[in-house]
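J.: Pasting the sequence and the predicted coordinates here, then a few questions.
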Amino acid sequence: MTRHCPAMLVTAPASGQGKTTVCAALARYHRNQGRTVRVFKTGPDFLDPLMLTRASGAPVRQIDLWMVGRQESRRQLYQAAAEADLILIEGSMGLYDGVPSSADLAEAFGVPVCLLIDASAMGQTFGAVAYGLAEYRADVTVAGVLANRVAGEGHTRLLRESLPAGMTWFGALPRSPAAQFPDRHLGLCQPEEVDDLDGRLDEVAAAMGKTGAGALPPPVAFRPEPEVPTPGLLAGRRIGIARDEAFSFIYPANVDGLRALGAEVTWFSPLHDEALPAVDAVWLPGGYPELHLEALSRNHAMHRALAVHVAAERPLLAECGGFLYLLEELVDGEGHAAPMAGLLPGRAWMRPRLTALGLQRADYPSGGLRGHTFHHSQAEVALTPWFHCERLRGGKGEAVYRRGSVVAGYQHHYFPSSPEATAELLGGPVQ
């Protein structure tokens, strides 16, 4: 049975226009009105969903036509429509950027878009940009246009008058310190690092309520998608996941996927714990080990615990920041070097700019795990790669290394894309 729920995708001409702030403001505004809001993020992202979770009060999940898949994305939207008064989707990059793009997703599910345009250095060209985005593809429905970082009433009037006839003006958001969430090299700072975050969210939510974007959009029809049963390939297995200030890049769907496979999930901290919990396998996700060099380096007891785990031929999967932690040495952005766990021969150092970015697939014997790479570090590993990932648009991606029961590399895996490969990595010694 088709379900109907108001929905809107927040998008922009490019990154850095304020999509996350606006999406968070919309979520908090409607939440403050007593509505149930479910927010999704298009494409791979760990940090924006944390902010959106804080704003909406509910977990934020990925939907994406490639990494998550059309069927699973439809299933998640259909489920959200059963419990929400409003569904919001934050797009990635610009509306038409990427393959697949936010526009592709909006078209696939019939979701109208809110065009957010940073007008801080713009006059009448605002209308041309809005018109171009709206008319570039006939299959994308524009609900309205919202101007961001506007200087004042005169600027607002000029922007509004620049819009072509028939295009809905949602209004303007003024420049505001509350709307400037702090960030670092991989994106936004995590919510617990932002002073008075809830107060700031309430402030931007109040501003959003004064715009046309704050009105509930029209209902969208979401079709059902049958859920595919997940085999219990990890039944009886207990998996320890690293989670603390240094390791926090974890898709909620990955944790749900492990549980759907039958695994019991438990947590530990490489920063603060001196021992592993009793587990059959360990997952070290990405994060910011470079910001916690000394604490990670001093925790020799955890290094030994991981070495004992690997010596017993129990699986250990390490992604990006977790991969760096397993090396012999890591050098931060200031040039400070510190020994790491030393389970893989090699070292890494932080670079001032991105060294890799993009969607890619890791093809394991049991199946291909989709995911992405996004990092500012460069690693030298004294091992021959087991294999290289395949980039979405073709070509060799990141190296994947295998040493005993350790599998590691820069790839951030999306576990539900292949339950079989996930079970291969965390279900026993890799053959």
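T.: Looks like it arrived, so ask away. Numbering: from 1, shown residues only.
J.: Every contact and neighbour count from this point should use C-alpha atoms.
T.: OK.
J.: burial measure for residue 228, as a count.
T.: By other CA atoms under 10 Å, 8 other residues sit near residue 228.
J.: Grab the most central residue of this structure for me.
T.: Most central in the chain under CA atoms, centre = their mean is residue 45, positioned 1.6 Å from the mean C-alpha point.
J.: For it, give me its contacts.
T.: Contact analysis of residue 45 by CA atoms under 8 Å, 6 or more residues apart in numbering lists residue 62.
J.: now it: how far from residue 150?
T.: Note on residue 45: its distance to residue 150, by CA to CA, to the nearest Å, is 28 Å.
J.: before we move on, which element is the residue located most distally from the centre of the chain in?
T.: Most distant residue from the mean C-alpha position of the chain: residue 154, 37.3 Å away (CA atoms, centre = their mean). Secondary-structure assignment from DSSP states H and E places residue 154 in helix 153-162.
J.: Comparison target below:
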Amino acid sequence: MNAAATPEPPHAAVARTCAAVLVSAPASGQGKTTVAAALARLHARQGRRVRAFKCGPDFLDPQWLALATGAPVHGLDLWINGEADVRARLHAAAGEADLIVVEGAMGLFDGETSAADLARRLGLPVVAVIDAGAMAGTFGALAHGLQHYQDGLPWAGVLANRVASERHAGMLRGALRDPGHWLGALPRSADFGLPERHLGLVPSAELRDALARLDAAADALAATPLGQRAPAALPQVEFTAPPPAAPLPPLLAGRTIAVARDAAFCFVYEANLDLLRALGARLAFFSPLAGDALPACDALWLPGGYPELHAARLAERTDLRDALQAHAAAGRAIWAECGGMMALFDELVDKAGTAHRLWGLLPGRTVMQARLAGLGPQWLAVEDGTLRGHTFHYSRCETALPAAARSARPGAAPQPDAGEALYGQGPVRASYFHAWFPSEPAAAARLFDGAPLRTSAA
């Protein structure tokens, strides 16, 4: 059921070899993104072609990796994408890149399909990043455990992060059983720290010095054994291609889909945009925060993001609220996910407790809270198939609108009081569920056809 990347000519099925590493860590917060982006930036600014990927569902880290490489960054998840899609994307990248950098998710062995699973399945050698700021000899034990916890894990070495001094770095290197696995040390530095907020890293587009931070990190990495290796001296990985995917039918031919895209609606997978175009759609981007009018369109996509941080400005867009209501009254489709859905309810209550009147296409309100309300991979069955994706949000929804369907975790059946609700009102479809469109192209196309909401059990 999973659709791979756009099929290449028959000769492309030949295996391709490329320098590649998977940057992981014992846990979140160790500095994976900093190291992965620094490695990519270091080689990209030397004129090399670098392609980066992110393990698992993530909208924020890919923005930093895209800034580092100057190229789109796609997610790799063995369950959400399917292995054929993962292999197709890496095979395509190997045909155009000098180096492939894959950033892991959470800890190396965390998740239902972990970064370690991906490394073993695809033969990606692991660069382990360990925050060594508060350790010495234990660094060696942790590195040894990461390397040997699972049999058959490809291993490139270990890099110490947030190191206090050269002497400290020497202690850490001396703790390794195999000194050849030492890839260097990075100091703790505000020059290349990446700031965070409640959903993860602050998007790179919000920081004027984002590229300067990556350059500072690349400069520091350049002094390490890892940074001093040319691609030819890095692990070489052979990427085989899966069988070509079936051609996609032009299910959205002749249709224009407006896509909100700015700091309030910034959670967009490039693969989703690629899929809509491959189905024949023309995409028209606009920024509600910048005051853009709704483009002339047949359907609208309101992606996730941070409407709670921009609720006052969104509430001022009464002209856009009127345009959206007219759009829906004309029977034109709206697909709103997570933050996009929040903007469609009558009211949004921000973290400070201030209520903002939003766009009123759905009855009720969403309320920000300190506690995480949803996290993890999910699937959602609709009439034309099953979409895979995930959920990650801190707000709760208070509405009398009944759920037309509910998402469920992998391997579980939908439950009336679990998973994320899919709401439907006229041509409006909305959910906290983030869909990965290539997982089921026909179902993704159905989100934008404006027909009455139809669901089915899977």
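T.: Good, I have the coordinates. Keep in mind that this is a model prediction, so the values were computed, not measured.
J.: Map residue 70 of the second structure across to the first structure for me.
T.: Aligned by TM-score structural alignment, residue 70 of the second structure pairs with residue 57 of the first structure.
J.: hang on, I meant residue 371 of the second structure
T.: That one, residue 371 of the second structure, aligns with residue 353 by TM-score structural alignment.
J.: isn't that match right next to residue 376, touching?
T.: Yes: contact criterion CA atoms under 8 Å: residue 353 of the first structure and residue 376 qualify, at 5.8 Å.
J.: For the two, indicate the residue with more neighbours.
T.: residue 376 (16 against 11).
J.: quick one: contacts for the more buried one?
T.: 185, 186, 350, 351, 352, 353, 354, 355, 356.
J.: For residue 51 of the first structure, state which of those residues is nearest.
T.: Checking these against residue 51 of the first structure by CA to CA gives residue 186 as the nearest, at 14.2 Å.
J.: Quick check: the closest one touching residue 373?
T.: No: using CA under 8 Å, residue 186 of the first structure is not in contact with residue 373; the gap is 11.5 Å.
J.: in the stretch 301-431 of the first structure, which spans are helices?
T.: 321-326, 419-426 (DSSP state H, counting those that start in this stretch).
J.: Can you say which of the ones you listed is nearest to residue 281 of the first structure?
T.: Residue 281 of the first structure lies closest to helix 419-426 among those, at 5.7 Å (CA to CA).
J.: With the second structure overlaid, report how far the closest one is off on average.
T.: In the superposition with the second structure, the average deviation recorded for helix 419-426 of the first structure is 0.7 Å (mean CA distance after the TM-score superposition for the first structure).
J.: In the second structure, which residues correspond to that helix?
T.: Under TM-score structural alignment, the match for helix 419-426 of the first structure is residues 441-448.
J.: so what's residue 281 of the second structure up against?
T.: Residue 281 of the second structure is in contact with 252, 253, 254, 255, 256, 257, counting by CA under 8 Å, 6+ apart.
J.: Check those and tell me the two furthest apart.
T.: Greatest spacing in the contacts of residue 281 of the second structure, by CA to CA: 253 and 257 (10.8 Å).
J.: Next up, the contacts around the residue lying closest to residue 283 of the second structure once chain neighbours are set aside.
T.: In this structure, residue 283 of the second structure finds its nearest non-sequential neighbour in residue 257, 5.0 Å apart by CA to CA, 6 or more residues apart in numbering. Neighbour list for residue 257 of the second structure: 281, 282, 283, 284, 297, 298, 299, 300, 301, 448 [criterion: CA under 8 Å, 6+ apart].
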